[in-house]
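Student: whatever this is, show me its structure:
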Amino acid sequence: MKRKATAVWNGTVKEGQGHLTTQSTVLNQTQYSFNSRFADGIGTNPEELLAAAHAGCFTMKLSLDLTEAGFTPEKLQTESIISLDNGKIVKSELTLEATVPNISDDQFQEIAKGAKENCPVSGAFSFEITLTASLAQ
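Tutor: Sure thing, here's the model as predicted:
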C-alpha cells in the first residue's frame, strides 16, 4: 500500500504560504503557513497532521488488538499531543479514554501498551511516545 500527499509552498518561510492535498482529497489545497505552524494562524501544520496520524493509527490498532483478545470496544477516544522543541519533534503524548465491557484494567493496560508499541505510526517515530490510558467502568 502506498499513500501520497502533495505540499506546495510560495514565498519566504515567514511571509509565504502553502497548501496540502492528500490522495483522498480529504485535505484539498488545505492552507498552511508560518503562522499556522508557530502561532495561531488559520490552517493546519505538520505537527497537527502527525498528531492526527498517531491518534488514528493507535486507536485502530487498539481496536484490532482488543477484538482479537475477545473484547468489543464501545468507544475509544485518543488525543495525541506532538511537542516541538528547538525545531525538533521530541514527543507524542497519547491520552486514551475507553469504554470496553468485560475487561479488567490490567488486561486493558497491557493491550493498550502493546498497541502503542506496535501501531505502524509509532514504529515510524524515533522520539518519545507516552500513553495515559483510562478505562471507564
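
Student: alpha carbons only for contacts and neighbour counts from here, please
Tutor: Will do.

Student: next up, the contacts around the closest residue to Phe108 other than its chain neighbours.
Tutor: For Phe108, ignoring the flanking residues on the chain, the nearest one in space by CA to CA, 6 or more residues apart in numbering is Leu135 at 7.5 Å. Leu135 sits next to 97-100, 105, 108 when contact means CA atoms under 8 Å, 6 or more residues apart in numbering.

Student: okay, among the residues you listed, which ones form the most distant pair?
Tutor: Farthest-apart pair in the contacts of Leu135 is Glu97 and Asp105; separation 12.3 Å (CA to CA).

Student: now the second one, please; I'll put the structures next to each other:
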Amino acid sequence: MITRTATARYEGMGKSGKGWVSTQSGVLKDQRYGFNTRFENEPGTNPEELIAAAHASCFTMALSFALANAGVNDGTLETEARVKLDQDGAGFKVSRSDLRLRASVPGIDDEQLRRLADEAKQGCPISKLLNAEMNLEVETTTPAA
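Tutor: Have a look, this model is predicted:
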C-alpha cells in the first residue's frame, strides 16, 4: 500500500478566511487558496484545480502504461481535465470531469488508441475515486517525420 499526504490550513472563516495547502512531496508548499481563488479567479489554487491536475496526470500515466504494454515505445500524450463545480442545493458538488487527450503516437491506429484511452479512463485510480460523470475526447495528430 502507498499513502500520500497533503495538508490544508485555513485561518478566518467563510469568504474572509484564507487558506494554504501543502503536499508531502513539496510540490505545493503553503500554496494560497480561499474563496477568492476558488470563485473569483484570484491567484492561487482551489480544490477543483487540484482534482483536475490529479485526474489528468493519473489518466495520462495509465494510458502511457497501456500503450507500453501494447508494444508502443514512442509518442506524446497531453491531457486537459476540466472539473465542473455545480451548485447542489445549499452547497456545491463536483459534477463531472471531462478529459481531452491530444495524442501523437506512431505505430498505433486510432481505434486501438481510443480503446486503450477508454480503458485508462475507467481504470485510473482517480477516475475510480471520483463519483462524477466523466467524458473523454481524443484528438490524434500525425507524428512529425
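
Student: TM-score of the superposed pair?
Tutor: Remark: TM-score between the superposed chains equals 0.98 [TM-score structural alignment, normalised by the length of the first structure]; 137 aligned residues with a CA RMSD of 0.7 Å.

Student: may I see the PyMOL selection of the buried members of the contacts of Leu135 of the first structure?
Tutor: Buried members of the contacts of Leu135 of the first structure, defined by 16 or more other CA atoms under 10 Å, are picked up in PyMOL with:
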select buried, resi 98+99+100+108
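
Student: which element is the residue nearest to the spatial centre of the first structure on?
Tutor: When CA atoms, centre = their mean is applied to the first structure, the residue found nearest the centroid is His54 (2.4 Å). In the assignment (DSSP states H and E), His54 of the first structure maps to helix 46-68.

Student: that helix vs the second structure, average offset?
Tutor: Superposed on the second structure, helix 46-68 of the first structure shows a mean distance to its aligned partners of 0.2 Å (mean CA distance after the TM-score superposition for the first structure).

Student: identify the residues contacting the following helix or strand past that helix?
Tutor: Next along the chain after helix 46-68 of the first structure, taking DSSP H and E as the criterion, comes strand 75-85. By CA under 8 Å, 6+ apart, the residues outside strand 75-85 of the first structure that reach it are 47-48, 50-52, 54-56, 59, 63, 89-100.

Student: repeat for stretch 14-30 of the first structure
Tutor: 3-11, 31-35, 43-44.

Student: out of those residues, which end up buried?
Tutor: 31-35, 43-44.

Student: how many residues are close by the residue nearest to Arg37 of the first structure when sequence neighbours are not counted?
Tutor: Counting by CA to CA, 6+ apart, Asn45 is the residue found nearest to Arg37 of the first structure once chain neighbours are left out, at 5.0 Å. Other residues near Asn45 of the first structure come to 20 when the count uses other CA atoms under 10 Å.

Student: follow-up on the earlier one: mind listing what the residue nearest to the centre of the first structure touches?
Tutor: Per CA under 8 Å, 6+ apart, neighbours of His54 of the first structure: 80, 121-122.

Student: sorry, back to before: and the contacts of stretch 14-30 of the first structure, which of them are in helices?
Tutor: The helices, defined by DSSP state H, take in 34-35 from those.

Student: ok, so of the contacts of stretch 14-30 of the first structure, who is nearest Thr72 of the first structure?
Tutor: Using CA to CA, the contacts of stretch 14-30 of the first structure come closest to Thr72 of the first structure at Arg3, 29.1 Å.

Student: that closest one - nearest residue in space that isn't next to it in sequence?
Tutor: Gln23 (6.7 Å).

Student: what number of residues lie near the one you found?
Tutor: Gln23 of the first structure has 11 nearby residues by other CA under 10 Å.

Student: give the aligned equivalent of it in the second structure.
Tutor: The alignment partner of Gln23 of the first structure in the second structure, by TM-score structural alignment, is Gln24.

Student: Gln87 of the second structure contacts Lys93, correct?
Tutor: Yes - at 6.3 Å, Gln87 of the second structure and Lys93 qualify as touching, with contact defined as CA atoms under 8 Å.

Student: quick one: Leu66 of the first structure from Phe125 of the first structure, how far?
Tutor: 23 Å (CA to CA, to the nearest Å).

Student: of the two, who's got more company?
Tutor: Between Leu66 of the first structure and Phe125, Leu66 has the larger neighbour count (other CA under 10 Å), namely 20 against 15.
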